[in-house]
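**Student:** Fold the following, please.
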Amino acid sequence: MNTNASSCMETKERDNLVTEIIGRHMNSKGALIPILHEVQGIYGYLPNEVQVKIAKEMNIPISEVFGVITFYSHFSLKPKGRYNISICMGTACYVKGAGPILDRLKETLNIGIGETTEDGEFTLEACRCLGACGLAPVLTVSGQVHGRLTKDDVAGIIDNCKSDDRRIAQ
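**Tutor:** Sure, this is the predicted structure:
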């Protein structure tokens, strides 16, 4: 099977899943947010063409779909890396040294906030609070919490992700 046929099939399968998700939630009050969550789970982000499909099938303006996506920080308009690093910049974390940790992350990964490394492995985000103030400063790597950090911990966290990849590949 050639790659074009394979990617077309994958696109068709995803399209069918989106239609199924919309149908399942269509008659529920506040359906848009659960639909967006599930669809983002399929794509890893919310591509423009999918936003248009959701708007059309729900019979709502595309501006409403886009407004919800851009209002909630959980939703993404761009593909994210395999590892999503989110550093807390809330008061407790900031006071206890999140700033230098963020600087080290940017330097180590060679990206800024909201960017993804060229190899597609890491996305760096900053958030206001992760709800783990007792562990400040805190960051998450794809949902896994790392607390009581210093900037010197950054290399080890990144290396752990890379070594996990090497173990999986073997």
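**Student:** From now on I want contacts and neighbour counts done on CA atoms only, so please keep to that.
**Tutor:** OK.
**Student:** Let me see the ranges of the strands in the protein.
**Tutor:** Along the chain, the segments classed as strands by DSSP state E run 83-88, 122-127, 139-141, 144-146.
**Student:** Go through the second one and flag the buried ones.
**Tutor:** Using 16 or more other C-alpha atoms under 10 Å as the test for burial, strand 122-127 gives 122-126.
**Student:** Here is the second sequence; please produce its structure so I can put it next to the first one:
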Amino acid sequence: MTRTFDKVEKILEKYGYKKEMLIKILLEVQKEYRHIPREVVNYIGVALGIPPAKIYGVATFYAQFSLKPKGEYTILICDGTACHMEGSMSLVKAIEEEVGIKPGEVTPDLKFSLDKVGCLGACALAPAMVINGEVYGNLKPEKVKEILRNLKERKAE
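**Tutor:** Presented below is the predicted three-dimensional model:
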């Protein structure tokens, strides 16, 4: 699969092809592609004069980076103490039932991905989840399914 690198070039230009801007470059690449593709790592490595292994080291060290595609809707379920005690695992089960994925997976159509996290910092809203930066709290399984159904029905922008 060949991929044009016009978008990557624009990102590199924005940061002046500076090695010290690698994290910001990777964040923008991930925003563009919903993950950091292997061929983009190699392209950035050549453009910045950084061995791809070092770029992979950065991309695997920081939790916000993903080398696997994420869904259009990235769901984060909190499994911190407060959320766990309030039933966050029942929310995971509801997501599995509604969209057919478990934590760490993405739907075949790349519409949804699901990750379980240690804490979202929304303990007062337990159990909580975040979808593309929007926090949902005091959830019950049926409410989670309703939210997901509404997202499924949204037209592609």
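**Student:** How alike are these chains, TM-score-wise?
**Tutor:** Aligned and superposed, the two chains score 0.88 in TM-score terms (TM-score structural alignment, normalised by the length of the second structure); 157 aligned residues with a C-alpha RMSD of 2.2 Å.
**Student:** so can I have TSV of the strands of the first structure showing distance to Ala155 of the first structure?
**Tutor:** Below are these laid out as TSV (distance: least, C-alpha to C-alpha, whole Å):
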stretch	distance to Ala155 of the first structure
strand 83-88	13
strand 122-127	13
strand 139-141	13
strand 144-146	13
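**Student:** Specify the stretch among those that is closest to Val95 of the first structure.
**Tutor:** In terms of C-alpha to C-alpha, the element of the strands of the first structure nearest to Val95 of the first structure is strand 83-88, at 11.0 Å.
**Student:** residue in the first structure matching Glu153 of the second structure?
**Tutor:** Superposed on the first structure with TM-score structural alignment, Glu153 of the second structure falls opposite Ser163.
**Student:** Likewise for Lys116 of the second structure?
**Tutor:** Applying TM-score structural alignment, one finds that Lys116 of the second structure aligns to Ala126 in the first structure.
**Student:** which residues sit in contact with that match?
**Tutor:** Applying C-alpha atoms under 8 Å, 6 or more residues apart in numbering to Ala126 of the first structure gives the contacts 86-89, 113-114.
**Student:** looking at these, which has the most residues close by?
**Tutor:** Among these, the one with the most neighbours (other C-alpha atoms under 10 Å) is Ile87, at 28 neighbours.
**Student:** What does that residue correspond to in the second structure?
**Tutor:** In the second structure, the residue paired with Ile87 of the first structure is Ile77, using TM-score structural alignment.
**Student:** re earlier: of the buried residues of strand 122-127 of the first structure, which is the nearest to Arg104 of the first structure?
**Tutor:** Distance to Arg104 of the first structure across those (C-alpha to C-alpha) is lowest for Leu124, with 11.5 Å.
**Student:** Alright, calling it a day.
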